[in-house]
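Participant: Okay, predicted coordinates and the sequence, questions at the end:
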Amino acid sequence: MSVSRSACRTMMKAIRVAQFGGPEVMKVEANLTIPKPSEKQILIKVAAAGVNPVDTYIRAGTYAKKPALPYTPGSDVGGVVEDVGSEVTNFKKGDRVFTVRTDTGGYGEYTLSDSSLTGVLDDKLSLEQGAAIGVPYFTAYRAVIVMGKAQKGETILVHGASGAVGLACVQIAKAHGLRVIGTAGTPEGLDLVSSIGADVVVNHRGDNYTQTITEACGGSGPNLIIEMLANVNLEKDLQMATQRGRVIIVGCRGTVEISPRLTMGKELTVQGVMLMGSTAEEWKQMHAGIKDGMTEGWLKPHIGHAYSLDEAAQAHNDIINTKGATGKLILKL
């Protein structure tokens, strides 16, 4: 008679945060009870967990919604289904899966997730790549397609294209027939953005880089701009965008002062994105789009660096203080 691994084991290892603060507040605990799924939950044996900037904001206590302490960070994982709740019918033990959000945190050997925020991982992708799908690709799909309303033949500027969300935006935009301009701040980042299909790559640390982008658009500017650092770039985006262009804000790390007049003459639209604000119908649309990307082969997550669970603090430091992002950071379990 076979016995499941979770039946053999009752304890697991995971990161716990007992107080908000710097990366050092994350501690590895080795004797935590493996959780059991409720009716609609899935128990996943985690192979890798994604590290996202929002994880650092939550850990620091600066995020709008704070978890109850202590908690385990992490929302997107790649792993294998270990057990399912009594009402779960679309997943079974042994399925390879990825999550967009977890109920008990992803930085650990096991996690619980809601079946509605979990997807089947295509066999073409590794479990490590599975940890790089959830937040980056769903955020990118929401920014480019759902909120940005990208249309075939338009020009999109992905401002900060070498990070996990930026790379996902480039792949999604190319798959939907857009002309893509991607920016990065290092030679490695520029090479990466070019290698995944961007039509034009621009160093956003270079002199007069906005002029280069405008010239690449034939002088009219991009139709759609996906912005990863609005506190630094928003004014430039408004100056570059074409008539009735759209600026979608994915990331911001501070305040910015702009003149609303920059939006008036060209009748520009500026809109923010919050993934967890999606409606049920939008989740359905995003799940379908991501599944198509895996099936058609254009969804190819790039792992920038892999850390051990013990190196979680270093991963949090690196994702905020990097001089140039090059893909997704993950923790390997």
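Facilitator: Perfect, I can see it now.
Participant: okay, CA-based contacts and neighbour counts for the rest of this
Facilitator: OK.
Participant: Helices of the chain, residue ranges please.
Facilitator: Assigned by DSSP state H, the chain shows helices spanning 5-8, 53-60, 127-130, 134-141, 164-175, 187-195, 209-216, 230-240, 261-264, 280-296, 312-321.
Participant: Please name every helix or strand in contact with the fourth one.
Facilitator: The criterion is 3 or more Cα pairs under 8 Å, 6 or more residues apart in numbering; DSSP states H and E, and the helices and strands that helix 134-141 contacts are helix 164-175, helix 280-296.
Participant: For Val46, find the nearest of the helices of the chain.
Facilitator: For these, distance to Val46 was read as Cα to Cα. The smallest value, 8.8 Å, belongs to helix 127-130.
Participant: residues of that closest one that come out buried?
Facilitator: For helix 127-130, burial by neighbour count (16 or more other Cα atoms under 10 Å) applies to 127-130.
Participant: can you redo those residues as a markdown table with distance to Gly189?
Facilitator: Below are those laid out as a markdown table (distance: Cα to Cα, whole Å):
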| residue | distance to Gly189 |
| --- | --- |
| Leu127 | 24 |
| Glu128 | 21 |
| Gln129 | 19 |
| Gly130 | 22 |
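Participant: Take this one as well and set it beside the first:
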Amino acid sequence: MTAKDTVAVRVARGAVVFRLQRRSALLTSMLWLCALTLAVAALGLGEFDLRLADTLRVLGGRGTLIEYDVVVRDRLPRVVTGLGVGAAFAVSGAILQRIAANPLVSPDVIGVNAGASFGALLVMTIAGGAGASLVLGALAGALLTSAAIVLIALNRGLNGYRLVLVGIGIAAMLSSAISYLLVRADYHQVLSAASWLTGSLANRGTLHVTIVLVALAAAVPVLLVLGRHLRILELGDDLARTLSGGTTRVRLALITTAVVLAAMATAAAGPIGFIALVAPQITRRLLAGRPVTLGPAAAAGALLVTGADLVARLLFAPTELPVGAVTGVLGAPVLLYLLARANRIGHTG
């Protein structure tokens, strides 16, 4: 949707806006219904299979001790973490893509996830920390990395492709730093770090559920307030300044929200790749190319991570793949397609 189209929407007595919101709300509801249905199915599937009726009975508190241990203590935190992490990554990617007006911008592509990984790995291998300290390390790493990316990219204006190029360069440096930390770490730290760096939902617990749900709960009111500004920023800096005044503070607030969401999701499940890139693009196509609102993106992210984790658990059972390996197989072709499409548009424009 162009700036002209958007302005036309705003003067059409709200009719078109209402239709867009209704379609977005319908898509959000359908995607969340699919995600929650898949999540309930995931609670009963695995090495110890349960029928749907038995799973619901256990959730209602009427199962045996073994069933309760498998469903509630083992699988439920994993599934809830997956839903929250998928939603957080997807919303983070949707915010960054809309601000930069570039489908290639996402926290994993431009290095934010690498910064969170480096910070968490620094705490894990140097300080021997875990739990809350791991979260703080991931958050600090993501914030410092994003600050460096924005400051460098702002040198000649916050252009979407410049943001991608700067982010890729910083991500490459952080990748080298992560390799150095792994080389100097002991054997047990390397095993833990390798699994975490791929992105995994295995052995999730109350702490991981709390991390991602608190991040989402804190982000919701911020995004409800700034959502209108996000739509205005897509019209371009000149028109955005005319409609809402200064845009720098709003832009930085939105970027900070996206970074915190990605950092907390990374701290909860590791840097699960490509969800932040793919989920907004899927919903954009389901909305017929219209700007992606954050609700459908969150639902699509939750559905993708839950589905990918279920595949990771069942595909080579009893051997379990990290969920990041499955999302990588899904996301890499999408990234190549977006790169080819952007290159084709660049040549024809």
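Facilitator: That came through, no problem. Source: prediction; values computed, not measured.
Participant: Can you pull the TM-score for these?
Facilitator: Scored by TM-score structural alignment, normalised by the length of structure 1, the superposition of the two chains gives a TM-score of 0.28; 167 aligned residues with a Cα RMSD of 7.0 Å.
Participant: if we can go back for a sec, for the helices of structure 1, give me JSON lines that also has distance to Asn203 of structure 1.
Facilitator: Below are the helices of structure 1 laid out as JSON lines (distance: least, Cα to Cα, whole Å):
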{"stretch": "helix 5-8", "distance to Asn203 of structure 1": "49"}
{"stretch": "helix 53-60", "distance to Asn203 of structure 1": "22"}
{"stretch": "helix 127-130", "distance to Asn203 of structure 1": "27"}
{"stretch": "helix 134-141", "distance to Asn203 of structure 1": "21"}
{"stretch": "helix 164-175", "distance to Asn203 of structure 1": "14"}
{"stretch": "helix 187-195", "distance to Asn203 of structure 1": "7"}
{"stretch": "helix 209-216", "distance to Asn203 of structure 1": "7"}
{"stretch": "helix 230-240", "distance to Asn203 of structure 1": "13"}
{"stretch": "helix 261-264", "distance to Asn203 of structure 1": "24"}
{"stretch": "helix 280-296", "distance to Asn203 of structure 1": "28"}
{"stretch": "helix 312-321", "distance to Asn203 of structure 1": "18"}
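Participant: one step back: closest to Thr118 of structure 1 out of the helices and strands packed on helix 134-141 of structure 1?
Facilitator: Short answer: helix 280-296, nearest of these by Cα to Cα, at 9.0 Å.
Participant: Tell me what angle the closest one forms with helix 134-141.
Facilitator: 100 degrees (axes from the mean of the first three to the mean of the last three Cα atoms, to 10 degrees).
Participant: What is helix 280-296 of structure 1 packed up against?
Facilitator: Under the contact criterion of 3+ Cα pairs under 8 Å, 6+ apart, helix 280-296 of structure 1 touches helix 134-141.
Participant: separation between Val165 of structure 1 and Arg96 of structure 1?
Facilitator: Computed as Cα to Cα, to the nearest Å, the Val165 of structure 1 to Arg96 of structure 1 distance reads 22 Å.
Participant: Which one of those two is surrounded by more residues?
Facilitator: Comparing Val165 of structure 1 with Arg96 by neighbour count (other Cα atoms under 10 Å), the higher total belongs to Val165, at 29 against 23.
Participant: How about the contacts made by the more buried one?
Facilitator: Val165 of structure 1 makes contacts with 135-137, 139-140, as judged by Cα atoms under 8 Å, 6 or more residues apart in numbering.
Participant: In a markdown table, list these along with distance to Arg5 of structure 1 and neighbour count.
Facilitator: Output for the contacts of Val165 of structure 1, formatted as a markdown table (distance: Cα to Cα, whole Å; neighbours: other Cα atoms under 10 Å):
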| residue | distance to Arg5 of structure 1 | neighbour count |
| --- | --- | --- |
| Val135 | 28 | 23 |
| Pro136 | 30 | 26 |
| Tyr137 | 31 | 27 |
| Thr139 | 33 | 23 |
| Ala140 | 35 | 29 |
